[in-house]
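In: from the sequence below, what's the structure:
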Amino acid sequence: MTRIGTSDIDVFPLALGGNVFGWTADRDTSFEILDAFHAGGGDFIDTADSYSAWVPGHEGGESERIIGEWLARRRPDGVTVATKVSQHPAHKGLSAANVRGAAEASLERLGVEAIDLYYAHFDDTETPLEETVAAFGQLVSDGLVRYTAVSNYSAERVREWVRIARELGVAEPVAVQPHYNLVHRETEDDIVPAAEELGLSLVPYFALAKGFLTGKYRSTDAAGHTSPRAEGAATYATPQGLQILDVLQRVGDAHGVSMASAALAWLRAKPTVAAPIASASKVDQVADLLAGATTDLTPQEVADLDEVSEWTPMDM
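Out: Predicted structure coming up:
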């Protein structure tokens, strides 16, 4: 188990991404994935109110509804649910009224009394940060949210959020969710130092680089792959990216785990990382995610992966 920032939330060191629920995983498959994750010790689920508004015919909130139904039917003990605000079509941005309305809508869909971890999904530069910070603090004071967090914020804006929260005397964020993996390490230059300084935990998304770090995509030609993320993942299949896969394969083999598990284990070994986020659209993918949370790499293995990934392919 791992503690998230300065909170009292202890979680399994991997978050199951809910972005696929209601999208590439239908309701029954989502239930199977959630069941397998929980049976393997998983207790941390990450979603957002906007998942999966991008699917034709969807309006957003589909993932939260599936998770809410699963929680109601299974009644699992000790599950931590994180969700986010700012991108739902009916609740765009981070004005105080929108933050409140979106939180209430998420609570209804999830069927819980309080959101464990509530993220500002993307920065909203059109709304004064003071207004947003105060709105998040009010949700905590009113018992609708246990802890707050930020996602996709610059290090400068994270520091500004914390400064304002301290000035206002309201809840400070306990976590930050950045894009971070073996082929996207820019986070180490700015977000990681800010997290260390402020006592925040990282809960990184795209932990498997859209599937590239599973080893399935070894050509920049995505033809033949049916995954919606195939094109993005294949972009990383440069000569340098393939070198990363070679080292991942060696490290994974040494532990008897998959490349995906090794990639997640590397991320867990990095400073401030509490729990990488990874999703599964099929139940047979869950075992690799669980293994990524229980496999500990040696310092030399971490160093080898650090060295081969010092150059990273283009950002996607």
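
In: alpha carbons only for contacts and neighbour counts from here, please
Out: Fine.

In: pretty sure G60 contacts I66?
Out: No - with contact defined as Cα atoms under 8 Å, G60 does not count as touching I66 (11.7 Å).

In: show me where the stretch 101-250 of the chain has its helices.
Out: 129-141, 155-168, 187-198, 230-234, 239-255 (DSSP state H, counting those that start in this stretch).

In: another sequence for comparison is provided below:
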Amino acid sequence: MTRIGSSDLSVFPLSLGGNVFGWTADRDTSFAVLDAFVAGGGDFIDTADAYSAWVEGNSGGESETIIGEWLASRRPEGLVVATKVSQHPQFRGLSAANVRRAAEASLSRLGVDAIDLYYAHFDDETVPLEETVAAFGQLVEDGLVRNVAVSNYSADRIREWIEIARSTGVALPVAVQPHYNLVHRNEVEETIVPLATEFGLGLIPYYALASGFLTGKYRSADATGQASPRAAGAAKYATEHGLRIIDALEEIGEAHGASITATALAWLRAQPAVVAPIASARTVDQVPDLLAGGRLELSADEVARLSSVSEWTPAQV
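Out: Presented below is the predicted three-dimensional model:
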């Protein structure tokens, strides 16, 4: 178990991504994935109010709704659920009124009394940051949210958020969610990791498997014939450099009897300030590798080798 920043939340060090629920995983499959994740020791689920508004016929909130129905059906104990605000078609932006309405809508869909970890999903520079920080603080004060977090914010804006929260006496953020993985490192490691370390923020990286590339499934830049909607996003990493990373992951994983997926997640877990990478599963069969990624411990030499082979970030990323 690992603690999320300065919060009182201790979680299994792998978060199950809910972005596929209501998209590439229907309700029954999502229930089965959630069942398998919890049965295997998982207790941390990540979603957002906007998931999955981009799917034809959806309007946003589908993932939260499925998770809420599953929670009502299973009533698991000790589960930590994180969600986000700013991108739902009906609740765009981070004005105080919008944050409040969106949080209440998320609570209703999830069927919970309070959101364990509530993220500002994307920065909204059209709203004074003081207003957004105060809105999140009020949610905590009123018991609707237990902990505040930020996602996709620059280091400068996170620092500003913290300064405002400190000066006004409202809840400080406990976590930051950046795009971070073996093929997307430089910006996070140069700006976000130092700040997270300075302020004791827990890092909860999304795209931990680079849209599936770090599973080893995509070894060609040609995504033709791939059934997954994410195939093109994954295949773009299949450069000469990207495939060297896969080869190193495969070799190190084999020494542990572990998959490429689990090894990629283990490397990310070994990075400074990282609490729990986020990875999603479209099928129950994908869950064991994610759980293994939360348990596999690499040696310092293995971590260093993967850091070395992945040092350069492809220009197209």
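
In: turn the helices of the stretch 101-250 of structure 1 into TSV, including mean neighbour count.
Out: Formatted as TSV, the helices of the stretch 101-250 of structure 1 follow (neighbours: other Cα atoms under 10 Å):
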stretch	mean neighbour count
helix 129-141	20
helix 155-168	16
helix 187-198	16
helix 230-234	21
helix 239-255	19
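
In: out of those, which comes closest to V81 of structure 1?
Out: helix 129-141 (15.2 Å; Cα to Cα).

In: how big's the offset between the closest one and structure 2?
Out: When structure 2 is superposed, helix 129-141 of structure 1 averages 0.1 Å from its matched positions, counting by mean Cα distance after the TM-score superposition for structure 1.

In: that helix aligns to what range in structure 2?
Out: Per TM-score structural alignment, the counterpart of helix 129-141 of structure 1 in structure 2 is residues 129-141.

In: what does the matching stretch contact?
Out: The contact list for stretch 129-141 of structure 2 (Cα atoms under 8 Å, 6 or more residues apart in numbering) reads 94-97, 99-100, 145-148, 161, 164-165, 170-171.

In: one more: stretch 154-169 of structure 1?
Out: Taking Cα under 8 Å, 6+ apart as the rule, stretch 154-169 of structure 1 contacts 129-130, 133-134, 137, 150, 171-173, 190-191, 194, 198.

In: can you tell me which of the residues you listed is nearest T47 of structure 1?
Out: V150 (13.4 Å).

In: the closest one pairs with which position in structure 2?
Out: Under TM-score structural alignment, V150 of structure 1 pairs with V150 in structure 2.

In: so who does that match touch?
Out: 118-122, 158, 173, 175-177.

In: how about the strands in the stretch 201-317 of structure 2?
Out: Using DSSP state E, counting those that start in this stretch, the strands assigned to the stretch 201-317 of structure 2 run over residues 202-203, 278-279.

In: G294 of structure 2: which of those strands is closest?
Out: strand 278-279 (10.2 Å).

In: mean per-residue distance, the closest one to structure 1?
Out: Strand 278-279 of structure 2 sits 0.1 Å off on average (mean Cα distance after the TM-score superposition for structure 1).

In: translate T312 of structure 1 into the numbering of structure 2.
Out: Aligned partner of T312 of structure 1 by TM-score structural alignment: T313.

In: gap between its match and Q271 of structure 2?
Out: With the distance defined as Cα to Cα, to the nearest Å, T313 of structure 2 ends up 17 Å from Q271 of structure 2.

In: also G225 of structure 2?
Out: 35 Å.

In: ok, those two, which is more surrounded?
Out: Q271 (14 against 7; other Cα atoms under 10 Å).

In: counterpart of that one in structure 1?
Out: By TM-score structural alignment, Q271 of structure 2 lines up with K270.

In: got a list of what S258 of structure 1 touches?
Out: Per Cα under 8 Å, 6+ apart, neighbours of S258 of structure 1: 214, 249, 252, 288.

In: err, L214 of structure 2, not the other one
Out: Neighbouring residues of L214 of structure 2 by Cα under 8 Å, 6+ apart: 246, 260-261, 264.

In: I'm done for today, thanks for sticking with me.
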